[in-house]
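Peer 1: okay, predicted coordinates and the sequence, questions at the end:
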Amino acid sequence: MKTRQLKYYLTVADELNFSRASEKLNIEASPLSRAIGDLESYFGVPFLHRRKGRIRLTIAGQVFREEAQHILDYIESVKHKVISANKGFRSQLRIGLTDGLVQPRIARLLALCREEEPQTAIRIATMDVRQMLDALERGHLDAAFTLDGEATGSYTKAVAWTERPAVALPIRHPLLARETIYLRDTKPYSFLVCHPETWSGGHYLLRKWFAETSSSLPREAVTASGHDTLMMLVGAGYGLGACLESRALTQPHPDVVFRPLGDTVSPAEILLVFKEPSPSPSLERFIERALRSVDSPVE
């Protein structure tokens, strides 16, 4: 196999159309079809059902789609390790960020790592929680930050820091007259819900906060795939939303006003998750810095 064939197959599997895939890859459809046929011959199984110009993946094709992506990811990881070693780095850490946790606290942590251990290269990848768990399981990540304390139940975790929730309201909303918002106050209004897959950590926290106040999430609600989408929808008047207090302080939105949540609920725990119960020395030092660097307040 060649990596080129894997890239060809993934494109065809995404497009399910040879014409669109060939345009995307900038090659003719015939050599693309031959490359996929060579892969099928190599494994001795069909990956695609071809019928009347329509394509769908076989069961084997679905499995190979996932494995092909993992192979390419692994090759890319090796490439980065080799390049890092050539530049003088002695080790490398691969850190995942989920639930939109790209914020000043983590930037401060990365700056501290560069200052105290410049010989360790750190690669950052943003993803959803499902992708993060898969990457940890396959050894493609060393650790990851997430809000999801449910999906990560079987993994080793450290609470990096905690935060209070805030409520986001569109400008000129009736609840702006109140200095503090309680979840019961939001019942007459539309409430935006975090998407259970692309923003599972936020969804987990919302369910937890509503349950702790003896309430339930709205059954029919617009879902937001991430913090930026949530702010856009709140600003457009689609409803109210909940977010972390730090996001309200550090990433204001011109059409959104924030109020603290008045309910007594558990704080949001930002978790640093890793698979190995005994982390490597470089990861152990990263964890120690993560717990140390977030003690100071957000500026």
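Peer 2: In hand now; what should we look at?

Peer 1: rest of the way, CA atoms for contacts and neighbours
Peer 2: Will do.

Peer 1: and the closest residue to residue 123 other than its chain neighbours, what helix or strand is that in?
Peer 2: Nearest residue to residue 123 in three dimensions, chain neighbours excluded: residue 94, at 4.8 Å (C-alpha to C-alpha, 6 or more residues apart in numbering). Using DSSP states H and E, the element containing residue 94 is strand 91-97.

Peer 1: tell me what that strand is packed against?
Peer 2: Counting contacts by 3 or more C-alpha pairs under 8 Å, 6 or more residues apart in numbering; DSSP states H and E, strand 91-97 is packed against helix 59-86, strand 120-126, strand 143-146, helix 281-293.

Peer 1: the residue nearest to residue 123: neighbouring residues, count only.
Peer 2: Residues lying near residue 94 (other C-alpha atoms under 10 Å) number 18.

Peer 1: comparison target below:
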Amino acid sequence: MELRHIRYFLAVAEEMNFTRAADKLCIAQPPLSRQIQDLENELGVKLFIRNPHALQLTEEGQLFRQYAIQVIDLVNKSTEEIREMKQGLQGTLFLASVEGHAPRLFSEWIAGFHQLHPHVQYNLWNGNSDDVVNRVMKGLCDLAIIMEPHNAEGVEALSVYKEPWIVMIPSSHPLARHEESTIELAELAPYDLIIPSRASRLQEISGWFQMTGQKPKICCRIAHMLNAFELTRQGVGIAIYPASAAEVGISSDICIKELVNPSVTVSYVLIWNKDHQLSHVATEFIHYIKKHIPDSE
């Protein structure tokens, strides 16, 4: 058995599709199928149940997958540490984040970490919370930042930042003429609202209104802050978003006020797959982050 057999097996086990796994490995499908068959013959068991339209791991395949992950993690870790003995910390950090303040957090951490470890490289990806969590669980990234609430099982989470919720109001709207820098939730009830698209956000915001005995009038649910900013600027509605939405742009067409009664915050958390052994560079990056966040342990 060679390492390539193990890597090929893990690729197929992750994709559950020979064609996609072959594309990921940059090889043709027939050779990949033969390599998996050779591995099964050597082990004397079937690792996959081959259905017409889907693959499924056998019980033996599930057990072999656990050992295969440990083997590859050990190979990667030993290779990294031997190289680092001569050249210092190196490797590539695969990171993912939601929008908002998360990209700024990663940028600040990378800037400081890069000064300490100039040989480390970075690969950053942005998406919504569901996509980001999915990449973490599939092993496509080492670390990620998402917003709470989250119900992702199998992840470790470290709180790294909090910010208030704000209200973006078209400057022509009557509420924009108030001199106060804050606005109470109850004042928004009669008007069309623009909110984040996550189902958990709709439940959260609806819960706030329920405490006031009112129901929100949702006209738009938006996945990206830029869209909320532009829709507000065009007068479509009033947007309720985390404070970093105000950083998208500055416009005389929009008035920004902090939401009060209730005064609520949103938390950003750093996550990683607790069932996956992190690389040395990812572990060191987490240690660096813990030293540079408020109230870190």
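Peer 2: It's in. Remember, it's a predicted structure, so these values are computed and weren't measured experimentally.

Peer 1: still on that earlier bit, how big's the offset between the strand holding residue 94 of structure 1 and structure 2?
Peer 2: For strand 91-97 of structure 1, the mean deviation from structure 2 after alignment is 1.1 Å (mean C-alpha distance after the TM-score superposition for structure 1).

Peer 1: what lies in contact with that strand?
Peer 2: 81, 84-85, 119-127, 132, 140-146, 282-283 (C-alpha atoms under 8 Å, 6 or more residues apart in numbering).

Peer 1: same check, this time on stretch 146-165 of structure 1
Peer 2: By C-alpha under 8 Å, 6+ apart, stretch 146-165 of structure 1 touches 97-99, 101, 129, 133, 200-202, 204-205, 242-246, 260-261, 267-277, 290-291, 294-295.

Peer 1: next, the buried residues of the helix or strand that the strand holding residue 94 of structure 1 is followed by.
Peer 2: Moving toward the C-terminus from strand 91-97 of structure 1, the next helix or strand (DSSP H and E) is helix 104-116. Neighbour counts over helix 104-116 of structure 1 (16 or more other C-alpha atoms under 10 Å) mark 104, 105, 106, 109, 110, 112, 113 as buried.

Peer 1: contact partners for the counterpart of the fourth one in structure 2?
Peer 2: Read that as residue 109 of structure 1. In structure 2, the residue matched to residue 109 of structure 1 (TM-score structural alignment) is residue 109. Taking C-alpha under 8 Å, 6+ apart, we find residue 109 of structure 2 in contact with 288, 289.

Peer 1: what's the answer for residue 35 of structure 1, then?
Peer 2: 5, 8.

Peer 1: re earlier: so the match of residue 109 of structure 1 versus residue 286 of structure 2, what's the distance?
Peer 2: Applying C-alpha to C-alpha, to the nearest Å, the value for residue 109 of structure 2 to residue 286 of structure 2 is 10 Å.

Peer 1: and the contacts of strand 91-97 of structure 1, which of them are buried?
Peer 2: Looks like the contacts of strand 91-97 of structure 1 have 81, 84-85, 119-122, 126-127, 132, 140-146, 283 buried, using 16+ other C-alpha under 10 Å.

Peer 1: re the thing from before, what's the spacing between the residue nearest to residue 123 of structure 1 and residue 187 of structure 1?
Peer 2: 42 Å.

Peer 1: over to residue 77 of structure 1?
Peer 2: 48 Å.

Peer 1: so for the two, which residue has more residues nearby?
Peer 2: residue 77 (17 against 12).

Peer 1: next up, the contacts around that one.
Peer 2: Counted by C-alpha under 8 Å, 6+ apart, residue 77 of structure 1 has contacts residue 140.

Peer 1: can you find the partner of it in structure 2?
Peer 2: That one, residue 77 of structure 1, aligns with nothing by TM-score structural alignment.

Peer 1: please name the nearest non-neighbouring residue to residue 50 of structure 1.
Peer 2: Nearest one to residue 50 of structure 1, counting by C-alpha to C-alpha, 6+ apart, is residue 56 at 7.0 Å.

Peer 1: I should have written residue 19 of structure 2 there, sorry.
Peer 2: For residue 19 of structure 2, the closest residue by C-alpha to C-alpha, 6+ apart turns out to be residue 29, at 5.8 Å.

Peer 1: what's around the one you found, how many residues?
Peer 2: Neighbours of residue 29 of structure 2 (other C-alpha under 10 Å): 17.

Peer 1: now do residue 197 of structure 2
Peer 2: Counted by other C-alpha under 10 Å, the residues lying close to residue 197 of structure 2 total 14.

Peer 1: and it, what's its match in structure 1?
Peer 2: Residue 197 of structure 2 maps onto residue 195 in structure 1, by TM-score structural alignment.

Peer 1: tell me how far that match lies from residue 41 of structure 1.
Peer 2: For residue 195 of structure 1, the distance to residue 41 of structure 1 - C-alpha to C-alpha - is 41 Å.

Peer 1: now swap in residue 3 of structure 1 and tell me
Peer 2: Using C-alpha to C-alpha, one gets 16 Å for the distance from residue 3 of structure 1 to residue 41 of structure 1.

Peer 1: ok, now residue 291 of structure 1?
Peer 2: 52 Å.

Peer 1: nearest residue to residue 137 of structure 1 other than its sequence neighbours?
Peer 2: residue 275 is the one closest to residue 137 of structure 1 (C-alpha to C-alpha, 6+ apart), at 7.1 Å.

Peer 1: mind telling me what the one you found corresponds to in structure 2?
Peer 2: With TM-score structural alignment as the criterion, residue 275 of structure 1 matches residue 273.

Peer 1: let me see the ranges of the helices in structure 2.
Peer 2: Using DSSP state H, the helices of structure 2 run over residues 3-15, 18-25, 29-43, 59-87, 102-116, 129-137, 199-211, 225-233, 280-291.

Peer 1: what sits against residue 100 of structure 1?
Peer 2: 126, 226, 227.
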